[in-house]
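Enquirer: sequence-free structure coming up:
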């Protein structure tokens, strides 16, 4: 219902919005007229117009203090934390139908500025004004903003059609039927020129799939499925040849002409690409040294006394030389010619740094003193927005699909992605091989003597130990390996985190059940454990419960650390601690750390397995003519036979508690939003 109401309000806003004759900073006319009566996502409609305006934007980060060791005094010395300013008062604007390019050398703040526009940085670190139709950023804007990151974050084993289809099922509202969503994917595929590779897998570093240009177009298609009002792209031509780069920029230009506001960062475009942009911001060390029409950039720098010192690509190469402070390739005004004859290399380096610093100060001063920003500010103030457009921006949008739909799509997508993995067959080989080895070692074991009983109890402890280590380390890899994808999709509000968590943790359950059943079946009958259906079923259930609980701890560690190496280190310490306190190696634990055994999966599952296999009235051969009761045997390590409910409930509690902690840790994960 929320999606329909929002769509109707947007359509009403579009009917009344007309922005014509708004002049850009350099005096040219920009005609933007939007009149739409169709669906918000339909093929014959334009997205809700969004006018992006940013004034004096500054962004700072706090550098964490480093602890250094002073060898003279052999004690840590604390360095006072410092702030680093990434952006220094960047201003400008971009309207629907325009493409704004952010240019500059590496590290100048291009990606940071895009993240500020997309609301993907902490707002506490941002000063200045960034508005969308004269309104500040709010969470309801997330689904109106498409963000294409520089790195292509896609599932490698899914095909192009599957990738877009799963995105459509998650992002398009319930007002769309499944057939309409399929049609939307077809339209996007045709628009992006992906028809020929629709059934080809995405591929990856070591997996052959579609080309780099096609991957980039798939990423763009992933975002324009929802008809975003504002499309942000981080270096979309990076790593592409000139022909493919041209096609990508032409695609971006056509997207803007459909009524969208587009901002893209780009490092070093060709001349042909450069002049396709409506506006350009040139940054140097986070400061603006040019903002205006791409076609007028050279004229501006000529006007302040700068020109190429040699034959070169007239616009992009020259502009990057200016932004980098490459004074050898630029003819500069005599007032700035501070080069002097130097005697040593050290002096040359020092003077070169000083020259670049003064050169940047000159560029910033010229830009700030010019009429460029004054004219721009006047025009920004003259832009008029209808109240309907503002209300549409503020309209709170409900989730596109229900929780159950999100869970189902994510579950099916996860299974489809992992269907080509060799991990399942590797795990099956691992479990089968170990079960055969265990079966041969404990072949036809029995409880006739004390030594035989001790051997069989050792088998039970190995079972509990094996199904602690394997599930733990497998589960720990779950979230770190999908961190990039999770961060990308959560930043776009594609689904609830709870739906993802449950679908991801339940996706491997069928394989886990198969592995446990295979292991227990082979081991149980080859080692001749208690031959009773009830005992077999209870043993199987015990191992399943222990595995689920152990996986919970693995998921918690993975979500907390988000680093496989750090998680493995901590998991190894925890697992060995749980193993040592598991009731097999030591029974008399010091009181101060005795509580550790109650957190041990091995302790609870080992006791439960012993209670399942033996009863107090069982006897074995010993020095007594009547035999000895198993209940008094030291081989069972002081386990009180009978019952088992307490241990089962303890495992169930650990299963629930660790999964809750894992979910909380995942929710607190920094995803750049």
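Expert: Great, that's in hand. Computed from a predicted structure; not experimentally measured.
Enquirer: Please make it C-alpha for all contacts and neighbour counts, starting now.
Expert: Fine.
Enquirer: what's the following helix or strand after the helix or strand hosting residue 301?
Expert: Of the helices and strands defined by DSSP states H and E, residue 301 is found in helix 297-303. Along the chain past helix 297-303, the next helix or strand (assigned with DSSP H and E) turns out to be strand 307-308.
Enquirer: so where do the helices sit in the stretch 251-400 of the chain?
Expert: 271-274, 297-303, 316-324, 345-369, 372-382, 387-394 (DSSP state H, counting those that start in this stretch).
Enquirer: Nearest residue to residue 428 in space, please, no chain neighbours.
Expert: Excluding the flanking residues, the one nearest residue 428 by C-alpha to C-alpha, 6 or more residues apart in numbering is residue 515, at 6.4 Å.
Enquirer: Give the buried residues for the longest helix along the chain.
Expert: Using DSSP state H, we find that the single longest helix of the chain is helix 533-561. Neighbour counts over helix 533-561 (16 or more other C-alpha atoms under 10 Å) mark 535-536, 539-540, 542-561 as buried.
Enquirer: Which other helices and strands does it contact?
Expert: Applying 3 or more C-alpha pairs under 8 Å, 6 or more residues apart in numbering; DSSP states H and E, we find helix 533-561 packed against helix 450-476, helix 478-481, helix 509-526, helix 564-580, helix 601-613, helix 645-667.
Enquirer: okay, now the one to match up with it:
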């Protein structure tokens, strides 16, 4: 399918696609020519093998090559709702992923055009939206808050607060969500929207940029028949406003079939029918496969084009039917190719005769720099992208920071759980070490309370935070895929939004235990003690977030962090005397932030103590320095402990950022 145009025509056509949107929808026809998609199950990188729980001897196994799509050609016209139908494994979702430039692997061949412009990811991101099969929404936000949050990140930075709110209100009204606008999204445990309303919110997120093309992966999945029909009617209404809407659907009921404008039926990656939905039954009837009376045509023809693997005989028979249907449609398609090409060429020529919709806008916004025919297509795309650029890193950080704070405050149950956890842990330890004495028998208890302060609550923090990060990955991965924000903005927002709550929890943990144990009331000692406990607990939070970022699997991240934490506990200097650690493993103690935190607390509280001592006893420990010598903690300075603790924390934070930046945060079950 040759679709070449002159230099100026191509530039104008691109401007027409990616120009600054008003409330008008730019009509775009999507043309697909001989599209094929081949996937090879490659071994992947080392961390993928670990997170997929593969053994080393499986790493070198050669993957199987599968042709997912085979010579797919069709045209999706603006103003129409197109349904891609087929059985499981027919290639429906893969087709949408390829069209939307969302494939992460495999080889794609063939051409895709938006009107007369070759599709690129940059252009597509500016004029198309993609709605996934399941809803990735934050349960604690309302419909309006959800849309405003996305709009602040997605719309051009030239949009002020009033313009953003108007766009959100427009989308809410268009989707019939006005009555539910201030209702929380909810989930299985939080009362909120119905399944159909959540699906409308997911669609609304993509409608914020007023896309001309909208892809939806099984939008009726998991919905009852009435709600599914309502969603399809909404999509049909959206399509009637000059949008091109392509959706995959598994088994639509008859009223949904009647609502769809164009139906495509896929089988084993090939088209066996594509045309007006109302012509599908007549087409198959002409081939000798009439739909039985009182049966849903969609159900019947999906069954007809699905390979039956229950027995070799049935498999051969069904494969023969599929092959015959594919060849019949291919012959029909070849007959109409020449006519369709001539007709489309005439349409493109007519479109390109006049000035482009956004040419004047472009010339006025490029600071007086005139665009000529000598400018490359990519330069023009880059220029237009700069004009409609999304908010910068600073604004992205501020928006994400507010969202993390808001979600944390609204999760009352989690807040209460953290408070009770810190308070209960403090009270239990306080009862165990209540009113410490200065006799010889109590010396070990002094070191015990310092050790328990260093490790008990941090351990609980790691367990809880990895689970939280795992839940957040459900929507973070897809927000990053949609380029809503930069990983750096997410990183700083996530880390810094934890700090206020971290300070509250640490104070709740420290205060009861500190007074119950009868520790020093000197102001400097109290402040330094609280500082080192706080940094030690926060370093544990960093360890948990790092593990979750570099190992996007809950089980593996939990195992990794707990194993590392256990090594740090054993080498901290309390369970095993530092002198007794063999030289080959002493480096673990030097890297253990728990050792540095424990040693710092001992230096702060124990170093200046005077113990009751019987002068006649040769093994009497007279003061804190002698006690520190017993545990091989003598000779250290607070600044060394601060350096070891802070260095470990910074290392965890750096690795966490690298994980967010370079390791796909895809949930393990996706």
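Expert: Received, thanks. Given the structure is predicted, the values throughout are model-derived calculations rather than measurements.
Enquirer: picking up where we left off before, in this structure the residue nearest to residue 428 of the first structure contacts residue 430, no?
Expert: No - counting by C-alpha atoms under 8 Å, residue 515 of the first structure stays clear of residue 430, with 9.5 Å between them.
Enquirer: Mind checking which of those two has more residues around it?
Expert: residue 515 (19 against 14; other C-alpha atoms under 10 Å).
Enquirer: how much space between the alignment partner in the second structure of the more buried one and residue 554 of the second structure?
Expert: Counting by TM-score structural alignment, residue 515 of the first structure corresponds to residue 505 in the second structure. Distance, residue 505 of the second structure to residue 554 of the second structure, using C-alpha to C-alpha, to the nearest Å: 24 Å.
Enquirer: what's the answer for residue 346 of the second structure, then?
Expert: Counting by C-alpha to C-alpha, the gap from residue 346 of the second structure to residue 554 of the second structure is 56 Å.
Enquirer: What lines up with residue 562 of the second structure in the first structure?
Expert: Match for residue 562 of the second structure (TM-score structural alignment): residue 572.
Enquirer: Residue 566 of the first structure versus that match, what's the distance?
Expert: Residue 572 of the first structure is 10 Å from residue 566 of the first structure, by C-alpha to C-alpha.
Enquirer: returning to what we had before: most packed of the helices of the stretch 251-400 of the first structure?
Expert: For those, ranked by mean neighbour count under the definition mean count of other C-alpha atoms under 10 Å, the leader is helix 316-324 at a mean of 22.
Enquirer: how about that one, aligned to which bit of the second structure?
Expert: So helix 316-324 of the first structure sits over residues 298-306 in the second structure, by TM-score structural alignment.
Enquirer: And the matching stretch, how far out from the chain middle?
Expert: What separates the centre of stretch 298-306 of the second structure from the centre of its chain is 35 Å, taken as C-alpha atoms, centre = their mean, to the nearest Å.
Enquirer: cool, and stretch 514-531 of the first structure?
Expert: Using C-alpha atoms, centre = their mean, the offset of stretch 514-531 of the first structure from its chain centre is 41 Å.
Enquirer: Buried residues in it, which are they?
Expert: 515-520, 522-524, 526-527, 529-530.
Enquirer: what does it rub up against?
Expert: Here stretch 514-531 of the first structure makes contact (C-alpha atoms under 8 Å, 6 or more residues apart in numbering) with 427-428, 431-432, 435-436, 438-440, 442-446, 536, 539-540, 543-544, 613-614.
Enquirer: Whichever of those residues end up buried, select them in PyMOL.
Expert: Restricted to buried positions by 16+ other C-alpha under 10 Å, the PyMOL selection for those reads:
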select buried, resi 427+428+431+432+435+436+438+439+442+443+445+446+536+539+540+543+544+613+614
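Enquirer: Stretch 534-546 of the second structure: average distance to aligned residues in the first structure?
Expert: Taking mean C-alpha distance after the TM-score superposition for the first structure, the mean distance separating stretch 534-546 of the second structure from the aligned residues in the first structure is 1.3 Å.
Enquirer: could you pull out the strands for the stretch 1-150 of the first structure?
Expert: 18-23, 29-33, 52-63, 67-70, 75-78, 82-94, 99-103, 126-132, 135-136, 145-148 (DSSP state E, counting those that start in this stretch).
Enquirer: Which part of the second structure matches the last one?
Expert: In this case it means strand 145-148 of the first structure. By TM-score structural alignment, strand 145-148 of the first structure lines up with residues 128-131 in the second structure.
Enquirer: How far off centre is that stretch?
Expert: 15 Å.
Enquirer: Count residues in the vicinity of the closest residue to residue 34 of the first structure other than its chain neighbours, would you?
Expert: Of all residues not flanking residue 34 of the first structure in the chain, residue 18 sits nearest, at 5.8 Å (C-alpha to C-alpha, 6+ apart). Per other C-alpha under 10 Å, the neighbour tally for residue 18 of the first structure reads 17.
Enquirer: and the gap between residue 63 of the second structure and residue 293 of the second structure?
Expert: For residue 63 of the second structure relative to residue 293 of the second structure (C-alpha to C-alpha), the value is 45 Å.
Enquirer: So which of those two has more stuff around it?
Expert: Neighbours per residue (other C-alpha under 10 Å) separate residue 63 of the second structure from residue 293, with residue 63 holding more: 12 against 7.
Enquirer: thinking that one is in contact with residue 41, fair?
Expert: Yes - using C-alpha under 8 Å as the test, residue 63 of the second structure is close enough to residue 41 to be in contact (4.2 Å).
Enquirer: Just the strands from the stretch 151-300 of the second structure, written as ranges.
Expert: Using DSSP E, counting those that start in this stretch, strands in the stretch 151-300 of the second structure cover 213-217, 244-249, 262-267, 270-276.
Enquirer: Strand 30-40 and the shortest one, what's the angle between them?
Expert: Between strand 213-217 of the second structure and strand 30-40, the angle formed by their directions is 40 degrees, by axes from the mean of the first three to the mean of the last three C-alpha atoms, to 10 degrees.
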